[in-house]
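*Asks:* no letters, just coordinates:
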């Protein structure tokens, strides 16, 4: 057993994680208080005391700016006194102040917002995996900066920063030890220039062929994005029950749509052919389930896109400008415009709540454009066939996928 030492913040900061197991150091100032460090480097305080014939252990909490050595000694004295008196010691429920627990409360307060689904998505995908177990009042602006810097997509990094900042604005009145919002002075990416990348006809035709050479789910998923113009998340996270091939309709439920409005996507004959060719995985409701986890959508999209980018460069040269799956959506919209499709119909196809459907106009304009959307996507399917066959604009042929 190690000899007790007079613990200081400097000594605790200088502790080095062991390769295996845990190291405990006994405090000389408050006998029974110990500081513990494991291989992960996490430092925590515990109290150990013999009561009667048994050893009692009480975990006090993690060491950090918001739970210092002085805080630990104060909590330890209280715990030791209670143990001596035979009382049951229940440490303060600091777990209730983790970002994970507070985030659950925060999300409930936003249930009526249109962005509710987006808040949940950002939390589950970005915030909670990285910061969920941290005490909310212990996160610093430096940690926020490093967390945001680790999100490589600038647009998403800004969205996560904004949502985390909104969370802390809500949480501040509930955190006695936090003086200010740590996101306020944390670094974040500059606002990116709006993308305007549209694939050329040659690029689009080449992408279709390159995708056709990919394994599932990438082949069919990219073909569906090209044929329907829907968001990649809506395609990759689709459930089989959303599709009615007999009626030629795909219904994206409100909880999956970005704008939280149910979206009806008419399916062209070509889209129907793609869907019919997707093998159903027994026991899975997903259209594109993950391997080994049929309840989750396929993962590895980023690597698949990189392979397809490499395929385009191999066929068209290294000077092919960078493109993303979202650029396909913009390419479809541009193609519909070129075909003379009304702006309002294009917006309806994309399920945009902006432009013609935004503001006061959206209150009074309730037409769902169902017939017009179907005509538009059928026209786009025929146009895509022309592009794939390299035909001239006035020589449109029937699309066969």
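*Replies:* It's in. Remember, it's a predicted structure, so these values are computed and weren't measured experimentally. Numbering: from 1, shown residues only.

*Asks:* could you use CA atoms for every contact and neighbour count after this?
*Replies:* Noted.

*Asks:* could you check how far the residue nearest to the spatial centre of the chain is from residue 35?
*Replies:* Compute the mean C-alpha point of the chain, and by Cα atoms, centre = their mean the closest residue is residue 125, 3.1 Å away. Separation of residue 125 from residue 35 (Cα to Cα, to the nearest Å): 33 Å.

*Asks:* hold the first one in mind and look at this next one:
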């Protein structure tokens, strides 16, 4: 990687990038790097070879944050950064790992004025969520904050952002796995790693989540659960024991059938008078273009029954969890648990996502054209369909609507 002899003037006057982050490597002190983000924040880090070997017999490369750039107040100037780099390298030569053990001078440099413990984890998570609230990716905008709020904040939210350790994060991940949610344990690791990558730059802290990995190979958890007609009917009936909000959410989820996060983020203005739901591409897994999806007669009736009729409410979420109408329903695991308690073992080993597989399986048995099924499920197209789509722009709206109405009758509710 290119390097240059950094000077105080160069470090002080470097302009931030338009987006992302740039790194300036010091030619005088090998491994020392100044990181500059698009919001103007500057921090020092040291890249080094750890004493841990990878599968090829090479020592793994790691980075450790030395501190935020600046003068006084716990911040680190160029000369101090070079001195800390030398001290840290000496500790590495003695067999220490600075990503786990803080050398004495580095701890002293961070002790006064650093924000590592001023902000707790809960506050940092909300700032992280606001950072991505306009992002096109539903994973960044919705799923990561949801996982952090549900899995990280309740247990560790009151601790300072710089106080968390890898051991604490792993204990929480183990608890998620042991409650029977190994896939969520993997998602937790992904969300926490992303959160701390952001926090390293925002608060100039070490990254305790760098080594937090997956707990299971997801290829071993391929789902093949298909709900029978009787099981779908039972879930429909017992959903009547839920609150009206949860009941309507479950039933629309069964009847569409779309992804949980997409249905949870449905807004009234996206559904026209004929029951045509325009799903913005930012809400979709396949972010190619907006999806025009017809609702079946019963699903459309449920959505319309929830609308107050007030003009100011057209921008509200259909399934909102607050009075302002701008927070999507999030407690889906609690809704599922409530259904399971009422079902009392009559339907087992199922999840909401199985509604999609159950619909696709029924559609195949009913000889519904698979291109129609893929449009409803918003799945990637087969090669022939992709070639055909170059010329054929017909949306097959009525064919989709007819398939969904047939499916409702199959369940016994259409």
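*Replies:* Structure's in. What do you need? What you see is a predicted model, and the numbers here were worked out from it, not measured in a lab.

*Asks:* the residue nearest to the centre of structure 1 matches what in structure 2?
*Replies:* Mapped onto structure 2 by TM-score structural alignment, residue 125 of structure 1 lines up with residue 146.

*Asks:* and what of residue 251 of structure 1?
*Replies:* In structure 2, residue 251 of structure 1 lands on residue 278 (TM-score structural alignment).

*Asks:* what packs against the one helix or strand that match maps to?
*Replies:* Assigned by DSSP states H and E, residue 278 of structure 2 belongs to strand 276-279. Using 3 or more Cα pairs under 8 Å, 6 or more residues apart in numbering; DSSP states H and E, the elements in contact with strand 276-279 of structure 2 are strand 291-294.

*Asks:* so stretch 326-345 of structure 1 corresponds to what in structure 2?
*Replies:* Here stretch 326-345 of structure 1 aligns to structure 2 at residues 353-372, judged by TM-score structural alignment.

*Asks:* mind listing residues that contact that stretch?
*Replies:* Here stretch 353-372 of structure 2 makes contact (Cα atoms under 8 Å, 6 or more residues apart in numbering) with 224-228, 253-254, 257-260, 373, 377, 381, 385, 396, 399-400, 403, 407.

*Asks:* report the buried residues of that stretch.
*Replies:* 353-363, 368, 371-372 (16 or more other Cα atoms under 10 Å).

*Asks:* same question, stretch 371-386 of structure 1
*Replies:* 372-386.

*Asks:* returning to that earlier point: where's the strand holding residue 278 of structure 2 relative to the chain centroid, distance-wise?
*Replies:* Here strand 276-279 of structure 2 is found 24 Å from its chain centre; the criterion is Cα atoms, centre = their mean, to the nearest Å.

*Asks:* mean shift between it and structure 1?
*Replies:* In the superposition with structure 1, the average deviation recorded for strand 276-279 of structure 2 is 0.9 Å (mean Cα distance after the TM-score superposition for structure 1).

*Asks:* next, count neighbours for the aligned partner of residue 333 of structure 2 in structure 1.
*Replies:* Under the alignment (TM-score structural alignment), residue 333 of structure 2 pairs with residue 302 of structure 1. As a burial measure, residue 302 of structure 1 scores 10 neighbours (other Cα atoms under 10 Å).

*Asks:* which other residues reach the helix or strand containing residue 302 of structure 1?
*Replies:* Assigned by DSSP H and E, residue 302 of structure 1 belongs to helix 301-316. Residues outside helix 301-316 of structure 1 that contact it (Cα under 8 Å, 6+ apart) are 203, 206, 207, 210, 211, 218, 319, 320, 322, 323, 324, 325.

*Asks:* now these: which count as buried?
*Replies:* Buried among those (16+ other Cα under 10 Å): 203, 206, 207, 210, 211, 218, 325.

*Asks:* mind telling me what element the counterpart of the fourth one in structure 2 is part of?
*Replies:* Counting by TM-score structural alignment, residue 210 of structure 1 corresponds to residue 238 in structure 2. Using DSSP H and E, residue 238 of structure 2 sits in helix 229-238.

*Asks:* tell me the SS of whatever residue of structure 2 lines up with residue 145 of structure 1?
*Replies:* Using TM-score structural alignment as the criterion, residue 145 of structure 1 maps onto residue 170 of structure 2. Secondary structure, DSSP: H, G, I helix; E, B strand; the rest coil: residue 170 of structure 2 is helix.

*Asks:* for the contacts of helix 301-316 of structure 1, give me JSON lines that also has distance to residue 188 of structure 1.
*Replies:* Output for those, formatted as JSON lines (distance: Cα to Cα, whole Å):
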{"residue": "203", "distance to residue 188 of structure 1": "34"}
{"residue": "206", "distance to residue 188 of structure 1": "36"}
{"residue": "207", "distance to residue 188 of structure 1": "34"}
{"residue": "210", "distance to residue 188 of structure 1": "36"}
{"residue": "211", "distance to residue 188 of structure 1": "35"}
{"residue": "218", "distance to residue 188 of structure 1": "32"}
{"residue": "319", "distance to residue 188 of structure 1": "30"}
{"residue": "320", "distance to residue 188 of structure 1": "29"}
{"residue": "322", "distance to residue 188 of structure 1": "23"}
{"residue": "323", "distance to residue 188 of structure 1": "24"}
{"residue": "324", "distance to residue 188 of structure 1": "22"}
{"residue": "325", "distance to residue 188 of structure 1": "24"}
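
*Asks:* show me where the stretch 201-350 of structure 2 has helices.
*Replies:* For the stretch 201-350 of structure 2, the helices defined by DSSP state H, counting those that start in this stretch occupy 229-238, 244-255, 260-264, 297-306, 332-343.

*Asks:* so which of these comes closest to residue 108 of structure 2?
*Replies:* Residue 108 of structure 2 sits nearest to helix 332-343 of all those, at 44.5 Å, using Cα to Cα.

*Asks:* residue 145 of structure 1 and residue 189 of structure 1: what is the separation?
*Replies:* 10 Å.

*Asks:* what's the span of stretch 313-330 of structure 2, first residue to last?
*Replies:* This stretch, stretch 313-330 of structure 2, spans 20 Å end to end (Cα to Cα).

*Asks:* chain center to that stretch: distance?
*Replies:* Distance of stretch 313-330 of structure 2 from the chain centroid (Cα atoms, centre = their mean) equals 20 Å.
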